[in-house]
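Student: What would the 3D arrangement of this be:
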Amino acid sequence: MTYTGEVTVGGPPDTREAGDLQITKIAVGPMANNAYLLRCALTGEQVLIDAADEAPRLLELIGDGGLARVVTTHRHGDHWQALSAVVEATGAETVAGEDDADELPVPVDVRVRTGARVRVGSCELEVIEIVGHTPGSIVLAYDDPDGITHLFTGDSLFPGGVGRTWSPDDFIRLVNDVETKIFDRFDDDTWFYPGHGDDSTLGAERASVPDWRARGW
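Tutor: Sure, this is the predicted structure:
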């Protein structure tokens, strides 16, 4: 079946193949958060992005393949309600942005900044710090050697706009980072996977960036 990225709380996950990386998206409640299980097709190693909630469903998704690490995109509680349970059940290494790590409910084994790499077996994710939604939010980029780039954007970028901010200064930081570190760097066919809701491509959103900036926070 064709991947759409349109998942609902309580509904089935959706999976796509991105070269050697398999991406499975699932929505968990009660705040309709997206979690992403990444699996290397060559080694079987698995990494979870945002153990947001509903630990039993996430553990069922992980299955018997084990979990090498959990990456948390930012400090907000709706993105880590299941983190303690998932780590306890799997022994997974924890990864988070340096400036959000102290706000998580478990010790963070690997604190990352821009340019760091997160392994998923033979595949590699690049860390990009995007400041504004929180001080330590991160985006993860997977560049499929035989395909397109895939971005896991947390709550920094959604279809239709950047994430929520709580001051004009934070909004300016966020929209600047999104424009310079994401839109100015990656091609239109780049697919992004947000922390809530449907996916999109940079090409579908690019023309609206000036409107987002003018709209303000």
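Student: going forward, measure contacts between C-alpha atoms and count neighbours the same way
Tutor: Fine.
Student: Now do the same contact list for the residue nearest the centre of the chain.
Tutor: The residue lying closest to the centre of the chain (CA atoms, centre = their mean) is Phe152, at 3.5 Å. Contacts for Phe152 (CA atoms under 8 Å, 6 or more residues apart in numbering) come out as 139-141, 192-195.
Student: how about these, which pair is most distant?
Tutor: Ala141 and Gly195 (14.4 Å; CA to CA).
Student: Neighbour count: those two, which is higher?
Tutor: Gly195 (27 against 23; other CA atoms under 10 Å).
Student: Next, the contact list for the more buried one, please.
Tutor: 33-35, 152-155.
Student: where's the spatially most distant residue from the centre of the chain, which helix or strand?
Tutor: Ranked by distance from the centre of the chain (CA atoms, centre = their mean), the top residue is Ala214, with 26.1 Å. Element membership for Ala214 (DSSP states H and E) is helix 209-215.
Student: Proceed likewise with the subsequent sequence, for comparison:
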Amino acid sequence: MKIVTIPVGLLDTNCYLVYVESSRRLYVIDPGADAPEIVRAARRFDFRRASILLTHAHVDHISAVAEVAAALQVDGVFLAEEDHELYRSPDNALLPYLEAARNLPEAAVFAPNDDFTVIPLPGHTPGGSGFLFRESPALFAGDTIFAGSIGRTDFPGGDFGTIIDSIRNGILTLPDELTIYPGHGSQTTVGAERRSNPYIQ
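Tutor: Have a look, this model is predicted:
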């Protein structure tokens, strides 16, 4: 499995390209901005099918969805049902910096898949999700947890108690050596966060 990290947009949102060689499938996780750069990097892979996976629906994680989906002819945009309303909301913006995303294709719920498991991680948003890939174990956790920190819960739909439960019951149950790829900032491991993240001690 090959992983490419592309920080995009004003907030340096991590867009990830995950290429699973055994299935020749490409997953674009959280295309939040800079669609041409994402598409150029994606076309370096010899993929048969491409999909977009969204860890949650905040605007800085979805603004390039329409352009990337069209350019790569993806077979779907997948997002937890609890975030579908936010995905479509005209209020999903960070004005004056980020306007609401436009021309978004329909989002579907996650279908059973041999390449990854979906781990529900509500708290930052109601539909926050993590993707645990099997071929070369890695967790893409969105804005639930960062290296030494956690996602904000002061936005509409956020809840501090819920995000802590998600981390403790959805992430810290995983092996210490598992690499976590967050929505912003550098990668970390389950063990590092278990030992030193001040929010979950």
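Student: where does the TM-score land?
Tutor: Once superposed, chain against chain, the TM-score is 0.82 (TM-score structural alignment, normalised by the length of structure 2); 181 aligned residues with a CA RMSD of 2.1 Å.
Student: quick one on the thing from earlier: could you find the counterpart of the residue nearest to the centre of structure 1 in structure 2?
Tutor: Under the alignment (TM-score structural alignment), Phe152 of structure 1 pairs with Phe140 in structure 2.
Student: On the three-state scheme, its match is what?
Tutor: Here Phe140 of structure 2 is recorded as strand under DSSP: H, G, I helix; E, B strand; the rest coil.
Student: and if you look at Tyr193 of structure 1?
Tutor: strand.
Student: Pull up the gap between Val118 of structure 2 and Ala41 of structure 2, please.
Tutor: 25 Å (CA to CA, to the nearest Å).
Student: So which of these two has more stuff around it?
Tutor: Val118 (18 against 14).
Student: Now for the more buried one: which residues touch it?
Tutor: 110, 129-132 are the contacts of Val118 of structure 2 under CA under 8 Å, 6+ apart.
Student: Return a ChimeraX selection command for the buried portion of the residues you listed.
Tutor: For the buried members of these, the matching ChimeraX selection, counting by 16 or more other CA atoms under 10 Å, is:
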select :110,129,130,131,132
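Student: list the ones among the contacts of Val118 of structure 2 that structure 1 also has?
Tutor: On the basis of both residues aligned by TM-score structural alignment, their matches' CA atoms under 8 Å, what survives of those in structure 1 is 110, 129-132.
Student: Among those residues, which ones are in strands?
Tutor: 129-132 (DSSP state E).
Student: Now distance to Asp159 of structure 2 too, for the residues you listed, in JSON lines please.
Tutor: Formatted as JSON lines, those follow (distance: CA to CA, whole Å):
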{"residue": "Ser129", "distance to Asp159 of structure 2": "15"}
{"residue": "Gly130", "distance to Asp159 of structure 2": "17"}
{"residue": "Phe131", "distance to Asp159 of structure 2": "21"}
{"residue": "Leu132", "distance to Asp159 of structure 2": "23"}
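Student: and the two most separated of those?
Tutor: Ser129 and Leu132 (9.8 Å).
Student: overlap in contacts of these two?
Tutor: 118-119.
Student: Over which residues of structure 2 does stretch 78-86 of structure 1 lie when aligned?
Tutor: Using TM-score structural alignment, the partner range for stretch 78-86 of structure 1 is residues 60-68.
Student: before we move on, the earlier item: can you pull the buried residues of the helix holding Ala214 of structure 1?
Tutor: Under 16+ other CA under 10 Å, the buried positions of helix 209-215 of structure 1 are 209, 213.
Student: Quick one: distance of that helix to the chain centre.
Tutor: Centre-to-centre, helix 209-215 of structure 1 and its host chain are 23 Å apart (CA atoms, centre = their mean, to the nearest Å).
Student: Also stretch 148-167 of structure 2?
Tutor: The answer for stretch 148-167 of structure 2 is 15 Å, by CA atoms, centre = their mean.
Student: buried stuff in the longest helix along structure 1?
Tutor: If you go by DSSP state H, structure 1 has its longest helix at helix 168-177. Using 16+ other CA under 10 Å as the test for burial, helix 168-177 of structure 1 gives 170-177.
Student: what's the burial count for Pro122 of structure 2?
Tutor: 28.
Student: Just give me the match in structure 1 for it.
Tutor: In structure 1, Pro122 of structure 2 lands on Val131 (TM-score structural alignment).
Student: likewise Ser166 of structure 2?
Tutor: Match for Ser166 of structure 2 (TM-score structural alignment): Asp177.
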